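Enquirer: Predicted model follows, preceded by the sequence.
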Amino acid sequence: MASSMFGGIHPASRKENTRRKPLMLLEHPPAQVALPLAFHGGPSSLPLVKAGERVYAGQPIARPEGEDGAVLHASVSGRVEAIRELPHPWGGRAPAIVIANDGDNTPWPERPEGIKLSQASQEELMVRIEAAGIVDMGSDPLPAQVKILRARGRVDTLIVNAAECEPYITADLRLLQERGEPILKGTRALAKVLGVDRVVLAAESDMLTAVEALERRISRKRSRVELKTIRTRYPMGAEKQIVQSVTHREVPPGGRAEDVRCVVFNVSAAFAVGEALNKGLPLTHRAVTVTGGAVARPRNLWVPLGTPLKELVSSAGGFREEPGLILVGGPMTGVPQKSLEAPVLPNTNGLLCLAPWEQPREQAPTVCIRCGQCVSVCPMHLSPIFVVRALKENAAERLRSLHPQDCMDCGCCTYICPAHIPLADLVRQAAGQVRELEKGGDLHG
């Protein structure tokens, strides 16, 4: 077990409340789901249905606009209520297809049959993956076929990323432990369609029970999937860091994994590929951890996409106390939520409801003590405090030479700073100003 990632921190894991809790269905199916047309990292999709129309579970309801889009499928059966703007978990509001759930979960009658991996060609696999509307379900939820086409012929290593490094979140852990067979089948399918030599499923060292179960499956099947356990460390789950830890190759600034002959898919996407092959199922559900000190019964849920966040809270017993902060995702990079009407998306791995006592006590920034900790923990080799100093002094050329635009926004520097300086926010501001400079603008304070 090794880790060659540069920098990083070790926040308290806080996973004990959900680590051993299996994936459960919602206690009551959602009365309606709202499926945003902007549900991945590419362009929004275009509706194929209109208000009043009956739809079936798994039916395509929106088509991609352009080559970089993805098909959107109904996650429940019922009737389309409207296409209207609703709160979006990434912020703001966005158009969504609202379906009144009839509770029957009637499957789409044109759903394809399962296919055998050994008998399917690369192109047949590509067609199946694209038709299933699968997107990568990590921090960069691009359509799967876009990542495959971008990588095919350029990479020699496929990494399936199960490194769930954010505190509190255990959705991928439970998926890995309970649904290993389709994950391995999806992994082998991705390897076949990519034509890669090496296939690695990377998990963290705090997932040992799931890892041991997978090892037995791999041994029985004599699979060529390599299972690699890496030391738990944040932000190990980020694409550049997982590539570095698995292959010892360093993705260049501004580059992608393909630049060092790797491609990375989240373990949930590998599971979705396996289900598309085994059962002909499109992407309609995902695992979500609902946790935090404000939640009465933290748990891991198997949730239809488009389910309002309030339904997840209800299935977790509601609030035991008023939450001080609600995030989609983990405490390091999660997106604050103003409304629990926002829906579950493919990359919604957690709903974190923090009680006031769980939140760090706000402290006024003091003077930098030049301890160098922000430099030592930055996984991108940046010098955050020097970036901040150049920003405050309006030193344009010095700021440009420090490359703040390479920041991955992980928050390690702010977390570790003993002077409580909001380094991550200031580096983000500096990065924006450098981008303005590169466009011919002026540096401003």
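Expert: Everything's here; your move. Numbers count the residues shown, from 1 in each chain.
Enquirer: can we go C-alpha only for contacts and neighbour counts from here?
Expert: Will do.
Enquirer: Now do the helices for the stretch 201-350 of the chain: every range, in order, please.
Expert: Assigned by DSSP state H, counting those that start in this stretch, the helices in the stretch 201-350 of the chain fall at 208-221, 239-247, 267-279, 309-315.
Enquirer: next up, a second structure to put side by side with the first:
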Amino acid sequence: MAQAFFGGVHPHDMKAATNEKAIEQLPAPAQVVIPMSQHFGAPCTPLVKAGDHVKVGQKIGEFRGLGAPIHASVSGTVKAVEPRPYSMGGNVMSVVIDNDMQDETSEEVQAPANPDALSVDEMVEIVKNAGIVGMGGATFPTHVKISGGVGKVDTVIINGAECEPYITGDHRAMLERSEEVIGGATYLAKMFGVEKVVIGVEVNKQNGIDQLNKTIAEKHAPVVVEGLRCRYPQGGEKQLCQAITGKQVPPGGLPSNIGCAVFNINTTCAIYKAITTGMPVVKKVVTVSGSGVVEPKNVECPIGTPVSLLFDFCGGLKDGTYKLIAGGPMMGMAQYTADIPVAKGTGCMLAFCEKEEQTVEHPQCIRCGKCVGVCPMHLEPLFLYQYASKGLVDELNDAHIMDCMECGACAYTCPARLHLTHMFKTGKQLVKDAAAKAKAAAEAKKAAEEAKKEVVNK
């Protein structure tokens, strides 16, 4: 069995409601709202306008710099290109498409004649054009991770830990789409030039491990499955690297610094689909669960589907539902409406109606130190909390707040119920704002000096 990483907690997994339920297809919605921001980096620029006809797989958003293109998930007519609410808060430019229910595939979607004969550069280009990102929630562009790691990475890891409570989409993919998982892993092995790819799966998904091993044996694939002890946040790529390899990612570093590259299970499936069929990312598997959901399910739906339709498909919400969360209960974000669209990084939607949330009005730290013991990044959350609450930017930098992965392990274990993760998000923003202010001041000073020199030279 794999090794342990530092810290972490073991919350109740709460997966029983959906881990034995097969992925169901949501009937095509009458309208989709596709955000132009579904990846790490600046939002895409829309390529269509109101009145345009689009088809499934057609590129409708192009990126600049760091990003990934966005595609139409249904065929139909563009109703509007305008800002709409989305799960990260506020509004973002979105393409609204009225579905004509014809499900026409775009001419842009072309399957390679012989996928196995593709070169590494050709496969990376396909991944880029397919708009594949980290579909576990990080949404980092996959083609950038691959191209930046070729020649540097000697350990490719597929993240099947799925350690956060409630979420079961990756588990179901292992059971129902093991050929896609192993096929995508095989292509990754070819792209990185490694002898084998390691899939890390927590041992509470033993049937998933067995199914993957069965497919590996049938395909004679260069893939091995590593069983992992159940521990949150093992799905964090730095923690997973340590559990699999025993190596620690240095502070401020990335897995590539220790020769590793990590990919999500559903990202791996998307790579397989893109290389074998040419189809970009147009659908997403979402776990819909929580005490407020009448019939929890794993649902696959087109990108841009309103979350309200997912809840309707699961029998609706119970009376007394008081909180909606996009993502898991540890790292997800509370939502003020269900009228937000499913995006590439949406892996779970939760609704709660019982007494899961236990807060106090005026929390007070009791200096127990439990938060220090569970922080997987070796930080001191109790001090970070004090610095952030007082706006002490220099102290936040010295305490390495930017290394915080916002996993919520400290808040989970805190007996005083301090709002630790929320405060760390605030603290990070303080640091970013201060850095931006300092940069602007430095640029202004430099411009003033150059202007002064020009006057002197004249």
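Expert: Sure thing, it's come through. In this text the structure is predicted, and so the values were computed from the model without any measurement.
Enquirer: quick one on the thing from earlier: list just the one of the helices of the stretch 201-350 of the first structure that sits closest to Gln433 of the first structure.
Expert: helix 239-247 (23.9 Å; CA to CA).
Enquirer: check the fit of that closest one onto the second structure and give the mean distance.
Expert: Average distance, helix 239-247 of the first structure versus aligned residues of the second structure after superposition (mean CA distance after the TM-score superposition for the first structure): 0.9 Å.
Enquirer: I'd like to know which elements that helix is packed against.
Expert: strand 198-204, strand 262-266 (3 or more CA pairs under 8 Å, 6 or more residues apart in numbering; DSSP states H and E).
Enquirer: out of those, which comes closest to Arg217 of the first structure?
Expert: strand 198-204 (12.9 Å).
Enquirer: quick revisit: buried deepest among the helices of the stretch 201-350 of the first structure, which one?
Expert: Stretch with highest mean neighbour count among the helices of the stretch 201-350 of the first structure: helix 267-279 (a mean of 25; mean count of other CA atoms under 10 Å).
Enquirer: got the contact list for it?
Expert: Helix 267-279 of the first structure is contacted by residues 112-117, 128-129, 132, 134-137, 160-162, 172, 175-176, 179, 182-187, 189-190, 281-283, 286 when judged by CA atoms under 8 Å, 6 or more residues apart in numbering.
Enquirer: can you check stretch 418-438 of the second structure too?
Expert: 363-365, 381, 384-385, 387-389, 391, 393, 396-397, 401-402, 404, 406-408, 410-411.
Enquirer: so Ala62 of the first structure sits in a strand?
Expert: Yes - following the definition DSSP: H, G, I helix; E, B strand; the rest coil, Ala62 of the first structure is counted among the residues of a strand.
Enquirer: Can you give me the separation between the aligned partner of it in the second structure and Lys452 of the second structure?
Expert: The equivalent of Ala62 of the first structure in the second structure is Gly61 (alignment by TM-score structural alignment). Separation of Gly61 of the second structure from Lys452 of the second structure (CA to CA, to the nearest Å) stands at 44 Å.
Enquirer: now swap in Ala388 of the second structure and tell me
Expert: Distance from Ala388 of the second structure to Lys452 of the second structure, by CA to CA: 39 Å.
Enquirer: do the same with Asp433 of the second structure
Expert: 28 Å.
Enquirer: Let me have the helices and strands packed on helix 239-247 of the first structure in CSV, adding mean neighbour count and distance to Leu351 of the first structure as columns.
Expert: Formatted as CSV, those follow (neighbours: other CA atoms under 10 Å; distance: least, CA to CA, whole Å):
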stretch, mean neighbour count, distance to Leu351 of the first structure
strand 198-204, 22, 21
strand 262-266, 25, 18
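Enquirer: which residues of the stretch 101-250 of the second structure fall in strands?
Expert: 155-160, 197-202, 223-228 (DSSP state E, counting those that start in this stretch).
Enquirer: with the first structure superposed, average distance for the first one?
Expert: Looking back up the chat, that one is strand 155-160 of the second structure. Using mean CA distance after the TM-score superposition for the first structure, the mean distance for strand 155-160 of the second structure is 1.0 Å.
Enquirer: burial count for the equivalent of Glu164 of the first structure over in the second structure?
Expert: Glu164 of the first structure maps onto Glu162 in the second structure, with residues paired by TM-score structural alignment. Neighbour count for Glu162 of the second structure, taken as other CA atoms under 10 Å: 26.
Enquirer: Could you check how far Glu162 of the second structure is from Leu254 of the second structure?
Expert: From Glu162 of the second structure to Leu254 of the second structure the distance is 20 Å (CA to CA).
Enquirer: Tell me how far Leu228 of the second structure lies from Ile209 of the second structure.
Expert: Counting by CA to CA - Leu228 of the second structure and Ile209 of the second structure are separated by 11 Å.
Enquirer: list the residues that contact both of those two?
Expert: Common neighbours of Leu228 of the second structure and Ile209 (CA under 8 Å, 6+ apart) are Val201, Val203.
Enquirer: Ala388 and Lys452 of the second structure: who's more crowded?
Expert: When neighbours are counted by other CA under 10 Å, Ala388 of the second structure and Lys452 differ, and Ala388 comes out ahead with 23 against 11.
Enquirer: wait, isn't that one in contact with Leu396?
Expert: Yes - taking CA atoms under 8 Å as the definition, Ala388 of the second structure is a contact partner of Leu396 at 6.9 Å.
Enquirer: that older thread, which among the contacts of helix 267-279 of the first structure end up buried?
Expert: If you count burial by 16 or more other CA atoms under 10 Å, the buried members of those come out as 112, 115, 117, 128-129, 132, 134-137, 160-162, 172, 175-176, 182-187, 189-190, 281-283, 286.
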